[in-house]
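need a 3D model of the sequence below.
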Amino acid sequence: MPKVTSADGTTIAYEVSGAGSPVILVGGALNVAASTRPLAQALEHRYTVVSYDRRGRGASTDTSPYDVAREVDDIAALLTALGGQAAVFGFSSGAALVVEAAAAGLPITKVVLQEPPYAQDDAEPNEGGPAVLRFLADGRHREAVETFLTMAGMPADAAVDLAAQPGMADLAPTLAHDFAVMGNATPGGTVPYDLIAKVTQPTLVIYGSASPPFMIDAARSIANALSDGQQVELQGHQHVVPPEVLGPVVEAFLA
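Now for the predicted structure:
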């Protein structure tokens, strides 16, 4: 995998495919470059697509202490490697990271946000997050992944099976990164309207009609708050959308 060096010296590994205008794909929690590869394959006939290992994952290194601004710097390094500017797609907590990057003024041409999982202001506190952090502090990585997945709505048996897959426990420490991204702007991970107001690029917000109601509400709130926002509801789909459905929607917007 080719690599770029971020501002703090962290090495970010990425995959690149296709030809055309550049697009960077930013994965969510427990995602690596391979996680966004199916979407890259759906877009590469028209675009130069980059999927990357966010810091602390896969072939990328990490530098302590973690700070959301450092992950924004990682995207900046990829933009430089791609010639200075690109469209950027973010999934789940990766979409929240893209909001941070766009609001910071990076040279992003268009933004696509797929279900950033912000809560509403009146949402009840979720005890799953603190439990995940406690497991991480105790070095109980598999339990941290299981707890996170069940917190996200996955059935317990499926969460246990996925947490046991090779390499999954190695990604567990980066859950703390995602919690920081989600809660960086406002306490509790609610929709950061102050950041949304700074996103001036044309932006598409995508959500599934069968996704958890709080994700649908957040997506609609973000789209309505953007200065140049659009929204698309994918009928019958949940948080994870097949690339053959998601790809054409992203492509049409970027075109």
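
going forward, measure contacts between C-alpha atoms and count neighbours the same way
Fine.

contact partners for residue 75?
residue 101 (C-alpha atoms under 8 Å, 6 or more residues apart in numbering).

next, it: secondary structure please.
helix (DSSP: H, G, I helix; E, B strand; the rest coil).

let's see this one next, to set against the first:
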Amino acid sequence: MNTVVSADGTAIAYSKVGQGPAVILVDGAMCYRAMGPAEPLAKLLADSYTVYTYDRRGRGDSGDTAPYAVEREVEDLDALIKEAGGGVFLYGISSGAVLACDAAARLGGIRKLAVYEPPFVVDGTHAPRPDDYLDKMDAMIAQDRRGDAVTTFMKTVGVPGFVVAIMKLTPNFKKLKGVAHTLPYDFRVLGDTGRGQPLNAARWAGAQLPALVMDGGKSPQYMRNGAKALSQALPGADYRTLPGQTHLLKPEAVAPVLKEFFV
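Coordinates of the predicted model:
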């Protein structure tokens, strides 16, 4: 296992495959190297790039130094960028897309930024997240109600109740509960982007680099609207829809797009 030490002393576990320019993949909520889309995508990119996948803090083999702050996750990426030699391409999905945008706005060493479907609510096409949502999530974790936190999150992102009930009977649900304590981290990364209001473009004004914002042609309209809004908020960003895709993006659908963009 490879590790890099972040600015606050936290060990961040990572893997790398392939050969060529460096690409760092940033996962969304509850995903990490052993569970999620990053590893399959890395294999598809490895013929053209050196691809870094990592466990965001609190997940997998990475540490989790308290107290949490979004700035610490940006520092984790900074350490990885330096480990990769700088001049990296950065790709993030879902809440990882938002973290990747924050990193691009604050850090050097990033050549291009690509993101897929940040889970924003920017208009009336979806109910805004309740003001007390994060407080309730914090309380569930503090009370060790990890299963409740996972099911609450699943319902929030639109997973049907019967699907959630089935998931609770699968071995993967235990893995999800194992990283449930990081759900509040993701909602802190999202910040105030779930209010049903326009984005604050000033948050990413420092991201002066080529960027690509993608969504799926079969994704909910609110997510597509959020992606379009981000493409307008990021300086110099292009917007692209991947036909037939949903928020559960297939690695085979995005790999060729990234290869086309990361040149």
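
please identify the buried residues of stretch 181-195 of the second structure?
Within stretch 181-195 of the second structure, the residues that count as buried by 16 or more other C-alpha atoms under 10 Å are 181-187, 189-190, 192-195.

closest to residue 33 of the second structure out of the residues you listed?
Among these, residue 182 lies closest to residue 33 of the second structure (C-alpha to C-alpha), at 14.8 Å.

okay, helices next: where are they in the stretch 1-150 of the second structure?
Assigned by DSSP state H, counting those that start in this stretch, the helices in the stretch 1-150 of the second structure fall at 38-45, 70-83, 95-106, 133-142, 146-156.

which one of those helices is the most hemmed in?
Ranked by mean neighbour count, the helices of the stretch 1-150 of the second structure are led by helix 95-106 with a mean of 24 (mean count of other C-alpha atoms under 10 Å).

so which elements touch that one?
Judged by 3 or more C-alpha pairs under 8 Å, 6 or more residues apart in numbering; DSSP states H and E, the packing partners of helix 95-106 of the second structure are strand 22-26, helix 70-83, strand 88-93, strand 110-116, helix 183-190.

burial check on the counterpart of residue 259 of the second structure in the first structure, number of neighbours?
If you follow residue 259 of the second structure across to the first structure using TM-score structural alignment, you land on residue 251. Neighbourhood size, residue 251 of the first structure [other C-alpha atoms under 10 Å]: 14.

and residue 251 of the first structure, how far from residue 139 of the first structure?
Residue 251 of the first structure is 41 Å from residue 139 of the first structure, where distance means C-alpha to C-alpha, to the nearest Å.

then residue 57 of the first structure?
As judged by C-alpha to C-alpha, residue 57 of the first structure and residue 139 of the first structure stand 17 Å apart.

of the two, who's got more company?
Using other C-alpha under 10 Å, the more surrounded residue of residue 57 of the first structure and residue 139 is residue 57, with 22 against 14.

who's in contact with the equivalent of that one over in the second structure?
Using TM-score structural alignment, the equivalent of residue 57 of the first structure in the second structure is residue 59. Counting by C-alpha under 8 Å, 6+ apart, residue 59 of the second structure makes contact with 30, 31, 32, 179, 182.

switch the residues you listed over to a markdown table; also include distance to residue 160 of the second structure.
Formatted as a markdown table, those follow (distance: C-alpha to C-alpha, whole Å):
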| residue | distance to residue 160 of the second structure |
| --- | --- |
| 30 | 18 |
| 31 | 20 |
| 32 | 23 |
| 179 | 21 |
| 182 | 22 |
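
return the member of those residues nearest to residue 214 of the second structure.
Using C-alpha to C-alpha, residue 31 comes nearest to residue 214 of the second structure of the contacts of residue 59 of the second structure, at 19.3 Å.

so what's the match of residue 259 of the second structure closest to, chain neighbours aside?
Nearest residue to residue 251 of the first structure, sequence neighbours excluded (C-alpha to C-alpha, 6 or more residues apart in numbering): residue 43, at 6.7 Å.

the second structure: which residue goes with that neighbour?
When the second structure is aligned by TM-score structural alignment, the residue opposite residue 43 of the first structure is residue 45.

trace residue 119 of the first structure over to the second structure, please.
Structural correspondence for residue 119 of the first structure with respect to the second structure (TM-score structural alignment): residue 121.

gap between its match and residue 162 of the second structure?
Using C-alpha to C-alpha, one obtains 24 Å as the distance from residue 121 of the second structure to residue 162 of the second structure.

residue 220 of the second structure now?
19 Å.

between those two, which is the more surrounded one?
With neighbours defined as other C-alpha under 10 Å, residue 220 of the second structure and residue 162 compare such that residue 220 has more, 15 against 8.

who are the neighbours in contact with residue 258 of the second structure?
By C-alpha under 8 Å, 6+ apart, the neighbours of residue 258 of the second structure are residue 114.

can you tell me how far it is from residue 199 of the second structure?
25 Å.

cool, and residue 221 of the second structure?
For residue 221 of the second structure, the distance to residue 199 of the second structure - C-alpha to C-alpha - is 16 Å.

ok, the two, which is more surrounded?
Neighbour totals were compared for residue 221 of the second structure and residue 199, and residue 199 leads with 20 against 15 (other C-alpha under 10 Å).

now do the SS call for the more buried one.
Per three-state DSSP, residue 199 of the second structure ends up coil.

residues in contact with it?
Residue 199 of the second structure touches 122, 193, 229, 230, 233, counting by C-alpha under 8 Å, 6+ apart.

need the counterpart of residue 169 of the first structure in the second structure.
By TM-score structural alignment, residue 169 of the first structure lines up with residue 177.

not counting sequence-adjacent ones, nearest residue to that match?
residue 146 (5.4 Å).

show me what the one you found aligns to in the first structure.
When the first structure is aligned by TM-score structural alignment, residue 146 of the second structure is paired with residue 141.

quick one: its match from residue 248 of the first structure, how far?
Residue 141 of the first structure sits 37 Å away from residue 248 of the first structure, going by C-alpha to C-alpha.
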